[in-house]
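Turn this into a structure:
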Amino acid sequence: MRIAYVSADRGIPVYGAKGASIHIQAMMRAFEALGHEVRCITARSGGEGPFSVETVSPSQSGADREAKERAAMAQAEAIAERLETLHSDWSFDLIYERYSLWSAAGVRAGARLGVPVAVEVNAPLIDEQRAFRELICEAEARALESEVLRGASLLAAVSEQVATWLRQQGAGADRVQVIGNAVDTRAFHPGIEPNASVPDGAFCVGFTGSLKRWHGVDTLLTAFRALRADVPEAHLLVVGDGPKRGWVEGFVAGAELQDSVTLTGWVDHHDLPPLIARMDIATAPYPASEDHYFSPLKLYEYLAMGRPVVASDIGQTSALLQGSDAAQLLPPGGAEALARCLRELAKSAGVRARMAAASAAEGRRHDWIDNARAVLDHVAARRSAA
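This next block holds a predicted model:
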């Protein structure tokens, strides 16, 4: 099969280092691992790499917010046109597009060419844009969203919360499938040797991800300070960077935890496994939220590495870990409960060993190749039923 992969979001370079870019690369690699040919048409490549990637350059630039939004729409339409010309030279069987705010490129080209279109939906982007940034051309954004939701053969929602939102927006329930994030189990596995600046013999509590308020790093630090009072050998390994870095450093200094906290700063994705391998407990301490709709990559990486997980009982995190011996789920934002849980686990190597074994087994069930196969199976089933 030939697959045209579309990424029309200018803010997500194909060869970037953050989670969205990792997701793009992982899905293309997974499709290829299944024996399919993949070509990517994108608004921004971000450099060079192992995949066949073609950038459709913007025809407009934007001096203000409205101009930038209209330029993004024009670039997406140019991507749709490029898909049509590509099809005449390289007849593809499927368009796979990562849903972006200003693009209906995949569904437009698919309708014109008679090619099925799978759209991967990671978030309600209009809601995000309104809440965290600025949105001028809202009517146009909603029209594009409606066009995508109506025209896609498959809407692959990253979580049940996103799937619910899609159905609320009018997407046919038979076209919506939950396909969460995943992990490359060849790169993340329990056999990797630890390599981190953590003292030998320390009970290492770990965290990976952006240092943002909705990742719960404040809850983690508060809990760790309480843990140290009873478990002096505890050490906190924080892998990542972000807007709360200064706050984190200030907290650590104020609590006199400098010798028991390691802040790595930003780390390339391929350097994560040895750091995670050093963690005795891997955490995802999300705060309470009414719209916790994302599917955290870190959880799949923790599991694939065979790390015992302590996480908030919220959203897709609950769906992934509920009932599993790999994790202990706690009330979101509860620093006292987190400290108590970590304290108990520090004193119970046997429990940690059982959790680690269950974690590794669960992690093996969530490879990106499984996601790619699920997408293709759902598309094939839709075509057979048509």
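
switch to C-alpha atoms for all contacts and neighbour counts from now on
Noted.

Show the contacting residues for residue 291.
By C-alpha atoms under 8 Å, 6 or more residues apart in numbering, the contact set of residue 291 is residue 161.

likewise residue 203?
Here residue 203 is in contact with 233, 234, 235, 279, 280, 346 (criterion: C-alpha under 8 Å, 6+ apart).

Any chance of these in JSON lines with secondary structure, neighbour count and distance to residue 24 as columns?
Converted to JSON lines, these look like this (DSSP: H, G, I helix; E, B strand; the rest coil; neighbours: other C-alpha atoms under 10 Å; distance: C-alpha to C-alpha, whole Å):
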{"residue": "233", "secondary structure": "coil", "neighbour count": "16", "distance to residue 24": "40"}
{"residue": "234", "secondary structure": "strand", "neighbour count": "25", "distance to residue 24": "36"}
{"residue": "235", "secondary structure": "strand", "neighbour count": "25", "distance to residue 24": "34"}
{"residue": "279", "secondary structure": "coil", "neighbour count": "27", "distance to residue 24": "27"}
{"residue": "280", "secondary structure": "coil", "neighbour count": "24", "distance to residue 24": "30"}
{"residue": "346", "secondary structure": "helix", "neighbour count": "21", "distance to residue 24": "37"}
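
and for comparison, fold this next one:
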Amino acid sequence: MKILYHHRTRGQGAERVHILEIVNALRKLGNEVYILSPPGVDIEHSKHDADKPKKQWIKKVYDVFPQSILEILRLSYNFFAYFRLKRIVKKYGIDFIYERYAFLTWVGPYFARKHHIPIILEVNEASGLNEVTGQVLVGLATRIERKVFQMADAIVVVSDFLKRYIQRMGINENKIYVIPNAVNLGLFNPDDVKNDLRRELNINDKIVIGFVGAFVSWNNLKLLIDIFKDVSKERTDIHLLLVGDGPLRGELERKVHQENLKDKVSFTGRVEYEDVPKFIHVMDICVIPKSNEYRSPMKLFEYMAMAKPVVAPRLEPIEKVVNNSNGLLFDAENRASLKEVIKALVEDAPKRKEIGKMARRTVKENYTWENNAREIIKIYKFLEGERYIWHKSCCLNSATKP
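You can find the predicted model right below:
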């Protein structure tokens, strides 16, 4: 089967990981998958692409231009992407398009409808929900979005919240499928970690509380540092390991210094995605300080795959995965609740081990990219069956006309 994966992202961070994992999983099932990316983005062959001069120039544009101009540029993408889609479909004989939906992007469903090619639209967020960047043309985006969702043959979302949100736009619930995010068990395998970083990080005898991800406001690392400070007053044998980078790193480092926690908190800086398992491996407790009701955090599945006890906010997408046997939940945005859960795990090593074991089992059985790829293929085959029935019905109706 020949599949075209279309996206309009910068091909960095979690977006890049998600795209490549889906593509690779589809290929493992024996499919030919072609990727159509925006100009300047080579998502498959450029692990360090963000450091290249062209990428740095694009980043400067994003940093300098006002949001309104960026949104106009995103709208303009649709017009020249149409012809790129046409070339690839004609060259490779694409069976169906799988598109990662992006704000103000309508070209994929429009092209697919016009050329009678099935399209499955993956939706990770919708207009008005985006926490990452402010949105200016929300009204226009909402109108485009509704039309795009109507044109799509099927829609894949990562949470029930998103399914309900899209349904309220008048979209048929039967074409919306909930497929949470997943993990690469080959990469995130605790048995394969050869290098224990505890000695290198000088945390040999510590109970390590850890976080992996971007240092941005919506991850609320300030809350995690505050909770750690409180717990460390009672337990001097704990250490906080913060893996990653981002715009708030300097502010967080200053906070750690002001709170006299410099010897108890480590910042690793940016690490390659392939090295993330080594850092999770040295953690005893893995924390997601903040999430929201519509996202499916990939770090949740990565922590669990490394057989670590996860502490995460009590939100619907997370509750679908985590229960008391494979992780612990706290009341979202509740400082006392988060402290209570972290403290309980700090004081109970056997419980940490048992929860971690169950966490690994949970993702192994239910949350792999291969499973997600199989679900995508099932959706396509269902669509093909529906098209066959429709086509046959049309032919019969034509044959019976006088």
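
one step back: what's the farthest-apart pair in the contacts of residue 203 of the first structure?
233 and 279 (13.4 Å; C-alpha to C-alpha).

Name the nearest residue to the equivalent of residue 175 of the second structure over in the first structure, ignoring sequence neighbours.
When the first structure is aligned by TM-score structural alignment, the residue opposite residue 175 of the second structure is residue 175. Distance criterion C-alpha to C-alpha, 6 or more residues apart in numbering; nearest residue to residue 175 of the first structure, sequence neighbours excluded, is residue 154 at 4.9 Å.

again, but for residue 280 of the first structure
residue 204 (5.1 Å).

how much space between that neighbour and residue 274 of the first structure?
13 Å (C-alpha to C-alpha, to the nearest Å).

ok, these two, which is more surrounded?
A direct count of neighbours by other C-alpha atoms under 10 Å for residue 204 of the first structure and residue 274 places residue 204 higher, at 23 against 19.

give the contact list for that one.
198, 234, 235, 236, 237, 278, 279, 280, 281.

Now name the helix or strand holding it.
Here residue 204 of the first structure, judged by DSSP states H and E, is contained in strand 203-208.

Find the residue closest to the aligned residue in the second structure for residue 213 of the first structure in space, skipping its chain neighbours.
Mapped onto the second structure by TM-score structural alignment, residue 213 of the first structure lines up with residue 217. Nearest residue to residue 217 of the second structure, sequence neighbours excluded (C-alpha to C-alpha, 6+ apart): residue 248, at 7.4 Å.

Test my guess that the one you found contacts residue 216.
Yes. Taking contacts as C-alpha atoms under 8 Å, residue 248 of the second structure lies within contact range of residue 216: 5.7 Å.

can you pull the contacts of the aligned partner of residue 36 of the second structure in the first structure?
With TM-score structural alignment as the criterion, the equivalent of residue 36 of the second structure in the first structure is residue 41. Contact analysis of residue 41 of the first structure by C-alpha under 8 Å, 6+ apart lists 4, 5, 6, 7, 8, 53, 54, 55, 56, 79, 83.

mind listing which of those are in strands?
Of the positions in the contacts of residue 41 of the first structure, 4, 5, 6, 7, 53, 54, 55 sit in strands, assigned by DSSP state E.

before we move on, the earlier item: of the contacts of residue 204 of the first structure, which are still contacts in the second structure?
Counting by both residues aligned by TM-score structural alignment, their matches' C-alpha atoms under 8 Å, those that remain in contact in the second structure are 234, 235, 236, 237, 278, 279, 280, 281.
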